[in-house]
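*Asks:* sequence below, structure please.
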Amino acid sequence: MQNNRLLSTALAALFLTGGLLPATGETPEKSTVQLRLAKAATYTVDPAQSTISWNAKKVTGEHNGIVKMAKGQLTLEGTKLTGGTFVADMSTLRDVDKGEANPFNERLVNHLRSDDFFAVEKYPTSTFRITSVKPIAGARTGEPNYTVSGELTMKGITKTQTFPATVNLSGDVVQATAKLSVNRIDYDIKYRAAIIGTAADKIIDDTFSLDLKLVATKTPL
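*Replies:* Predicted coordinates:
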């Protein structure tokens, strides 16, 4: 009699808690994956608050400028960055060190947009897609806390880039900053259409730097 009461109690507990397996017959492994995915959140990049600044050096000096962000998103699981993609509008490429009113500015910008450099008419956007994110152990506040790797595509050419990044989450807003050095030779960027590596081509440095600032807000479900 006592055994029957214990069995009845156990069966009632299983019924009330949904049994040992997840509802609808899902396996524990599948339920765990779904729970993990449910924690992932997408943050939409705000182009108005995000910036891409560039610096390029040459024999006689250097130039600084900007390119505007077109769109993008970052993915976080909880507070951890896991992925993302952003797109730059190459038609917005500008030089800022000479001033907008300087006649040289327009000539320089037009040259940068030409086939000698970024061939903007043919390739109006550049993209970066994150493929790997590794937290930096012991990172202090304000210092890079991730090592990011991804595919940077310019002029239709895709190459892997790896760089440190600082990512902070505050409420529903993520801010990410990073600086990376890009080898122009990887993307067939050459001076006056010269053969890469010749004296004429060496007037400009082989690398240029990009300073990135992304501000993204959590996308409503």
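*Asks:* rest of the way, CA atoms for contacts and neighbours
*Replies:* Noted.
*Asks:* off-centre distance for the longest helix seen in the chain?
*Replies:* Among the segments of the chain that qualify as a helix by DSSP state H, the longest is helix 2-16. On the basis of Cα atoms, centre = their mean, to the nearest Å, helix 2-16 is displaced by 55 Å from the centre of the chain it belongs to.
*Asks:* same question, stretch 184-197
*Replies:* That offset, for stretch 184-197, works out to 25 Å (Cα atoms, centre = their mean).
*Asks:* gap between the two ends of that stretch?
*Replies:* 11 Å (Cα to Cα, to the nearest Å).
*Asks:* got the buried residues for that stretch?
*Replies:* 184, 187, 188, 189, 190, 191, 196 (16 or more other Cα atoms under 10 Å).
*Asks:* endpoints of stretch 180-188, how far apart?
*Replies:* 18 Å.
*Asks:* hmm, who's touching that stretch?
*Replies:* 117, 154-155, 157-159, 161-163, 190, 196, 206-211 (Cα atoms under 8 Å, 6 or more residues apart in numbering).
*Asks:* redo that, cut-off 10 Å
*Replies:* 54-55, 115-118, 152-159, 161-165, 189-190, 195-197, 204-212 (Cα atoms under 10 Å, 6 or more residues apart in numbering).
*Asks:* again with stretch 115-124
*Replies:* Counting by Cα under 10 Å, 6+ apart, 88-93, 110-114, 125-126, 153-156, 184, 187-194 sit against stretch 115-124.
*Asks:* in that stretch, what's buried?
*Replies:* Result for stretch 115-124 [16+ other Cα under 10 Å]: buried residues 115, 117, 118, 119, 120, 123, 124.
*Asks:* state the distance from the fifth one to residue 176.
*Replies:* Think residue 120. 26 Å.
*Asks:* another one to check against the first:
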Amino acid sequence: MKKNVFTLALALVFGATAIAGPIDDDKKEVNTEKSTVTWKAYKVTGSHYGTISLKSGALMFDGDKLTGGEFVVDMTTINTTDLEGDSKGKLDGHLHSDDFFSTASNPTSSLVFTNVKADGKNSYKVTGDLTIKGITKPVTFDVSVYGSKATATMKVDRTKYDVKYGSGSFFDNLGDKTIYDEFDLVVDLEF
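*Replies:* You can find the predicted model right below:
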């Protein structure tokens, strides 16, 4: 009788496991305090760069293989680091305004990985849905993972997210006031 009860218990445990399906990927929360997001934007007469903070984020793994990710950026923290004083205040204010990211009405942006393909030992080609100002568009970028750190670099065409101020693609005769459509993001994550 004890053997039958034990056999029944094993059958229930292993049967329930089989019904439950495969174990979910390992989700690793990103340390938002130690992670950085740096932006760089270009204009005819030079460039500006700065930082923006992650509000939350996680990477998903199957063993040591990257399988997914999701991030929320706090747009209210957009900050210029190459300027000081009045120039910095003016540019920071302009970036928060409706000419650029409308941070009062769009305080966050997000990125959700939709496809991850290994592209080498520690590198991946990732496609994801990037949402800025409530507009979602696909982006493709590279991610490298080493231990508990990851780095991603991407180019973003701001005009796809209704950020057209100073764009030569939409306005004529801007001359040296033209701001290029693409800006760079470099993301260094710790998890």
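*Asks:* quick one: TM-score?
*Replies:* Scored against TM-score structural alignment, normalised by the length of structure 2, the superposed chains reach a TM-score of 0.86; 187 aligned residues with a Cα RMSD of 2.7 Å.
*Asks:* in structure 2, which residue range corresponds to stretch 114-122 of structure 1?
*Replies:* Mapping stretch 114-122 of structure 1 onto structure 2 (TM-score structural alignment) gives residues 97-105.
*Asks:* stretch 62-79 of structure 1 too?
*Replies:* Residues 47-64 of structure 2 are where stretch 62-79 of structure 1 lands, counting by TM-score structural alignment.
*Asks:* can you go through the contacts of stretch 180-188 of structure 1 and name the buried ones?
*Replies:* For those, buried by 16+ other Cα under 10 Å: 54-55, 115, 117-118, 152-155, 158, 161-162, 164-165, 189-190, 196, 204-210, 212.
*Asks:* among these, which ones are in helices?
*Replies:* Going by DSSP H, the helices hold none of these.
*Asks:* what's the farthest-apart pair in the buried residues of stretch 184-197 of structure 1?
*Replies:* 187 and 191 (12.5 Å; Cα to Cα).
*Asks:* for structure 2, which segments are assigned as helices?
*Replies:* 2-20, 85-96.
*Asks:* now, of the ones you listed, which is deepest in the fold?
*Replies:* helix 85-96 (a mean of 14; mean count of other Cα atoms under 10 Å).
*Asks:* residue 82 is in contact with residue 88 of structure 2, correct?
*Replies:* Yes. In this structure, residue 88 of structure 2 is within contact of residue 82 by Cα atoms under 10 Å, at 7.9 Å.
*Asks:* overlap in contacts of those two?
*Replies:* Joint contacts of residue 88 of structure 2 and residue 82 (Cα under 10 Å, 6+ apart) do not exist.
*Asks:* contacting residues around the counterpart of residue 178 of structure 1 in structure 2?
*Replies:* Under the alignment by TM-score structural alignment, residue 178 of structure 1 pairs with residue 152 in structure 2. Listed by Cα under 10 Å, 6+ apart, the contact partners of residue 152 of structure 2 are 37, 123-126, 141-145, 185-189.
*Asks:* please redo it, this time with the cut-off set to 6 Å
*Replies:* Listed by Cα atoms under 6 Å, 6 or more residues apart in numbering, the contact partners of residue 152 of structure 2 are 142, 143, 186, 187.
*Asks:* how about residue 177 of structure 2?
*Replies:* Per Cα under 6 Å, 6+ apart, neighbours of residue 177 of structure 2: none.
*Asks:* next, name the residue at the spatial heart of structure 2.
*Replies:* residue 111 (4.6 Å; Cα atoms, centre = their mean).
*Asks:* thought that one was touching residue 71?
*Replies:* Yes. In this structure, residue 111 of structure 2 is within contact of residue 71 by Cα atoms under 6 Å, at 5.2 Å.
*Asks:* and for the two, which residues touch both?
*Replies:* With Cα under 6 Å, 6+ apart, residue 111 of structure 2 and residue 71 have no common neighbours.
*Asks:* quick one on the thing from earlier: ok, which of the helices of structure 2 comes nearest residue 48 of structure 2?
*Replies:* Per Cα to Cα, nearest to residue 48 of structure 2 of the helices of structure 2: helix 85-96, 9.4 Å.
*Asks:* what's in contact with the closest one?
*Replies:* 79, 102, 103.
*Asks:* want to try TSV for these, with distance to residue 33 of structure 2 as columns?
*Replies:* Listed next are these as TSV, based on distance: Cα to Cα, whole Å:
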residue	distance to residue 33 of structure 2
79	16
102	24
103	21
